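Engineer: Whatever this is, show me its structure:
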Amino acid sequence: MNQPLTTTRLEDLPVLSFFTGGGFLDMGFEKAGYSIEWTNEMNLGFVKFYEHGMTEWRRDRGIAQPEAKIKAPIRLGDLGGSAAVLKHAFPNGTPKLFGMIGGPPCQDFSIAGLRAGFDGTRGSVTHDYCRHIIEMRPAFFVMENVTGLLQKNHRASFEKLRESLGLDYLTDYAKLNSLDYAVPQSRERLFLIGLRRDLVTKALTDDQKKTVPTESWAGWSTEQDLMHRGARKRCKWPTVELPDVLPNVPTCKTILALSVNDCLVASEEEATIANATDRFNLRSKKAISTPEGMVGNRCFKRLHRYRFSPTACYGNNEVHLHPWLPQRLSVREVLRIQGVDESYVLPPGQPLGTKFKMIGNGVPVPMAFGVARTVARLAAEYCGFEINASALLDLV
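Structural biologist: A predicted model of the protein is given here:
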């Protein structure tokens, strides 16, 4: 059994990443100073993208590491029980402290999906992830999922899941919107985090233990972008434009900062920007005639240049239409909407559908960075961990 330490540097804790996908959650945590030591992803297409994109991204940041690799490119269940996972992740012995992050596949809880919930194939994977948390006893954990888990038909099961985790962990959850983290995308996600209770009680004095809250204690908004938080309701956003009418440039700096306009690649720059020409062909006359800003229809949603994107992709990985050109957004443009750095490049010659699916599944990187900073702050406050303050202030 892991033995608690009174203090340690958070950046020295190895972090296990489950359901890694393209590594967007990992990028956010690495930017905040964490060390991702082990990864798990079963989709072999995503594995290729992660290894290529993360290698390029880390090298651009000057991180001297070997090429990025998915350490366990198989289904989580095929790794065996928790003891087998620990042995695979730490072949030289399990450290006293480590962290776990992951976003289990969530289609069974999504509004657009079958909503089979915890009885569905993907819902059971959420159970598996939580079981591994309980049995492996990381110092902290993060679980990301869709907000459908909080709906009436899933809420009781979610609370039972949280209750089982709460025996050994001080937990909190929140429905967060990526727009509040300065991402040009209004996308809500559920985050559940936990700190191991024995580490909390070890670090605090008796008087401090009496004041530890049990509900809504994380203070999530602390790490959100102060200038842009609440902008969806606060700002007067443009809607649908009349045909052949050029939208006025907004005078509001917040609207300009959170609109997709800066995510678009100019035609003359496409040849020099990686993944800028990776897009689905568009042949539908109906799509071409869709006015700018029309995103309420079921398909052929066209973004407004001075408005945020509703999501990265939608439906069955359908890609939004360019605000004014007769084409869909490119891989690079959708990556930008997800807050992914330009140095993260996807390899050529791979299926476009797999690329967009991976991008759409990912957590927006600035949002992941914000959550990572929240966990670091709480680990320092409640567990006495030492944190790298410069890493937490690095918004680059």
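
Engineer: Could you use CA atoms for every contact and neighbour count after this?
Structural biologist: Fine.

Engineer: quick one: which helix or strand includes residue 173?
Structural biologist: Secondary structure here is read from DSSP states H and E; on that basis residue 173 sits in strand 169-177.

Engineer: In terms of secondary structure, what does that strand contact?
Structural biologist: Strand 169-177 sits against strand 188-196, with contacts defined as 3 or more CA pairs under 8 Å, 6 or more residues apart in numbering; DSSP states H and E.

Engineer: Quick check: next helix or strand after the strand it packs on?
Structural biologist: Scanning forward in sequence from strand 188-196 by DSSP H and E, the next helix or strand is helix 197-203.

Engineer: if I look at the most far-flung residue of the chain relative to its centre, how far off is residue 213?
Structural biologist: Residue distances from the centre of the chain (CA atoms, centre = their mean) peak at residue 244, which lies 36.9 Å from the mean C-alpha position. When CA to CA, to the nearest Å is the yardstick, residue 244 and residue 213 sit 56 Å from each other.

Engineer: Ok, residue 261 next?
Structural biologist: Between residue 261 and residue 213 the distance, using CA to CA, works out to 42 Å.

Engineer: Tell me which of those two has more neighbours.
Structural biologist: It is residue 261, of residue 261 and residue 213, that has more neighbours when counted by other CA atoms under 10 Å, with 20 against 11.

Engineer: Excluding covalently adjacent residues, which one is nearest to the more buried one?
Structural biologist: On the basis of CA to CA, 6 or more residues apart in numbering, the spatially nearest residue to residue 261 that is not a chain neighbour turns out to be residue 305, at 4.7 Å.

Engineer: Checking that neighbour next. Helix, strand or coil?
Structural biologist: Assigned state for residue 305: coil (three-state reduction, DSSP: H, G, I helix; E, B strand; the rest coil).

Engineer: Test my guess that it contacts residue 323.
Structural biologist: Yes: using CA atoms under 8 Å, residue 305 is in contact with residue 323, at 5.6 Å.

Engineer: Mutual contacts of the two, please.
Structural biologist: When CA atoms under 8 Å, 6 or more residues apart in numbering defines a contact, the residues bordering residue 305 and residue 323 alike are 292, 293.

Engineer: Could you also give me the structure for this next sequence, so I can compare it with the first?
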Amino acid sequence: MSEPSIFSFFAGAGFLDLGFEMNGYHMAYVNELHAPFLKTYQHSRKVLGVPEPEFGCHQEDIANLLDEPHRSELSVLVQEAKDKYGLVGFIGGPPCPDFSVGGKNRGRTGDNGKLTATYVELICQQHPSFFLFENVKGLWKTAKHRVFYEEMKQKLHANGYVTTERLINSLEYGVPQYRERIILVGFQKDVLKDLGYQVDLSILPEELFPWMNHIKYPASDVFNYPWPTTDSFCEDILRPCPTGIPRELTVEHWFRKNDVEHHPNAAQYFQPRAGLAKFTVIDEGDDSKKSYKRLHRWRYSPTAAYGNNEVHLHPYKARRISVAEALAIQSLPKEYTLPQDMTLTDAFKTVGNGVPFLAASGIARTILDFLGVSTCNVLQHRTSFQPSMDYQKTVSITI
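Structural biologist: Got it, this is the predicted structure:
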């Protein structure tokens, strides 16, 4: 079987796409409305030596794709990809502030909330072989939002999709960050029949979808480790790693792994407007407040959310974290960079919005497992995908 072909929506800087592509999927089509994010997407691919998506990168409101002539144009590309690659997947995480407890919480009526319904409608119109939908846990856990979420699932079921879902935590995949997200995956019934699955229900039985295949650190284990709590802040003080914790889930491990001090985005961080006083009185590891959370070097980071006045401080420096450090917390390969001329606001927004790379990678491989596709075999079947040596090196490091 050749590699599944991917159409990506709300692509941002491409963290989710990179997780799929580095595991053998073919990137066909990319959609992103915000110009700085799309520029970053294209910049990062050049840095990594990855070719442009086959059908290009498109800066356009996804709602336009529901109407003619855009609808027919997209249908032609989807059919072309199906003819060439067999399986076509739509992946995307619509903007989530309207479902976030810490965000606007406007739900389905908010400008961002409406985009979830738009994405679902696009799936129902274009009928990809499978899809992935990612969003904040508030959509899944908050009662008033859950009603909307279930309505969206029912619509997908009515249009021939069988779904499976899981509330994941990025820590489970080796990301040094506590980040819970709902992942909904759906497959066309005809695709399941072709694969030999006998499924007459709309919900895929739990035992059939291998959610646990690429979980490295089950949440039940992670939270039982003797993680350090807080230590007094002292700039540049050395603290040894405590025993009994998985070092690879710590902020400091990833700062060193990605050599953040020498990363191209190392010097990019917000400077305080009124002195450093606030930056020196918060203990290392004190993330109890809404704003001004200081990371602990030997613990995982809180969710990488850098808007709404949420400020994350460096564990042992009197400053906010840098773009390079935020990228490390999102488990990106150290070769991944953002454009130097990108504003700090856009840089931190696109980093915070992205799906952590290792979580994306784990989910991508889980879908391949379910489809019965070997990652190695898919990579061997590639014809158009010829990554540079630097890109191949990145793949060998991260998957």
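
Engineer: care to give me the TM-score?
Structural biologist: Here the superposed chains carry a TM-score of 0.86, computed using TM-score structural alignment, normalised by the length of structure 1; 371 aligned residues with a CA RMSD of 2.8 Å.

Engineer: rewinding a little: pretty sure the residue farthest from the centre of structure 1 sits in a helix.
Structural biologist: No: using three-state DSSP, the assignment for residue 244 of structure 1 is coil, not a helix.

Engineer: Tell me the residues of structure 2 aligned with the helix or strand where residue 124 of structure 1 lies.
Structural biologist: In this structure, residue 124 of structure 1 sits in helix 121-136 according to DSSP H and E. Following TM-score structural alignment, the partner segment of helix 121-136 of structure 1 in structure 2 covers residues 111-126.

Engineer: List the buried residues in that stretch.
Structural biologist: Taking 16 or more other CA atoms under 10 Å as the basis for neighbour counts, the residues of stretch 111-126 of structure 2 that come out buried are 112-124, 126.

Engineer: Same question for stretch 230-240 of structure 1.
Structural biologist: Using 16+ other CA under 10 Å as the test for burial, stretch 230-240 of structure 1 gives 231, 232, 237, 238, 240.

Engineer: so the first one sits right up against residue 182, yeah?
Structural biologist: No: taking contact to mean CA under 8 Å, the distance of 9.5 Å between residue 231 of structure 1 and residue 182 leaves them out of contact.

Engineer: which other helices and strands contact the following helix or strand past the helix holding residue 124 of structure 1?
Structural biologist: Where DSSP H and E defines the elements, the next helix or strand beyond helix 121-136 of structure 1 is strand 140-145. Contact here means 3+ CA pairs under 8 Å, 6+ apart; on that basis strand 140-145 of structure 1 packs against strand 99-102, strand 188-196.

Engineer: Check how far the first one sits from its aligned residues in structure 2, on average.
Structural biologist: Read that as strand 99-102 of structure 1. Between strand 99-102 of structure 1 and the corresponding residues of structure 2, superposition yields a mean separation of 0.6 Å, by mean CA distance after the TM-score superposition for structure 1.

Engineer: re the thing from before, the match of helix 121-136 of structure 1: how far from the chain's middle?
Structural biologist: Mean C-alpha position of stretch 111-126 of structure 2 versus that of the full chain (CA atoms, centre = their mean, to the nearest Å) differs by 18 Å.

Engineer: Any chance you could list what contacts that stretch?
Structural biologist: Stretch 111-126 of structure 2 is contacted from outside by 62-63, 65-66, 74-75, 78, 90, 94-99, 106-108, 131, 152, 155-156, 159, using CA under 8 Å, 6+ apart.

Engineer: Show me just the buried residues among those residues.
Structural biologist: Buried by 16+ other CA under 10 Å: 62-63, 65-66, 74-75, 78, 90, 94-99, 106-108, 131, 152, 156, 159, out of those.

Engineer: How much space separates the most centrally placed residue in structure 2 from residue 32 of structure 2?
Structural biologist: Structure 2 has residue 355 as the residue nearest its centroid, 1.2 Å off, counting by CA atoms, centre = their mean. Taking CA to CA as the measure, residue 355 of structure 2 and residue 32 of structure 2 are separated by 15 Å.

Engineer: How about residue 114 of structure 2?
Structural biologist: Relative to residue 32 of structure 2, residue 114 of structure 2 is positioned 16 Å away (criterion: CA to CA).

Engineer: before we move on, what about residue 154 of structure 2?
Structural biologist: Shown here: residue 154 of structure 2 relative to residue 32 of structure 2, a distance of 27 Å by CA to CA.

Engineer: okay, the two: which has more neighbours?
Structural biologist: For residue 154 of structure 2 and residue 32, the more surrounded residue by other CA under 10 Å is residue 32, and the numbers stand at 23 against 14.

Engineer: Quick check: what element follows the longest helix seen in structure 1 along the chain?
Structural biologist: When structure 1 is scanned for its longest helix (criterion: DSSP state H), the result is helix 365-383. Note on helix 365-383 of structure 1: by DSSP H and E, the next helix or strand toward the C-terminus is helix 389-393.

Engineer: Reformat the buried residues of stretch 230-240 of structure 1 as CSV; add secondary structure and distance to residue 347 of structure 1.
Structural biologist: Listed next are the buried residues of stretch 230-240 of structure 1 as CSV, based on DSSP: H, G, I helix; E, B strand; the rest coil; distance: CA to CA, whole Å:
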residue, secondary structure, distance to residue 347 of structure 1
231, helix, 35
232, helix, 35
237, coil, 36
238, coil, 36
240, coil, 36
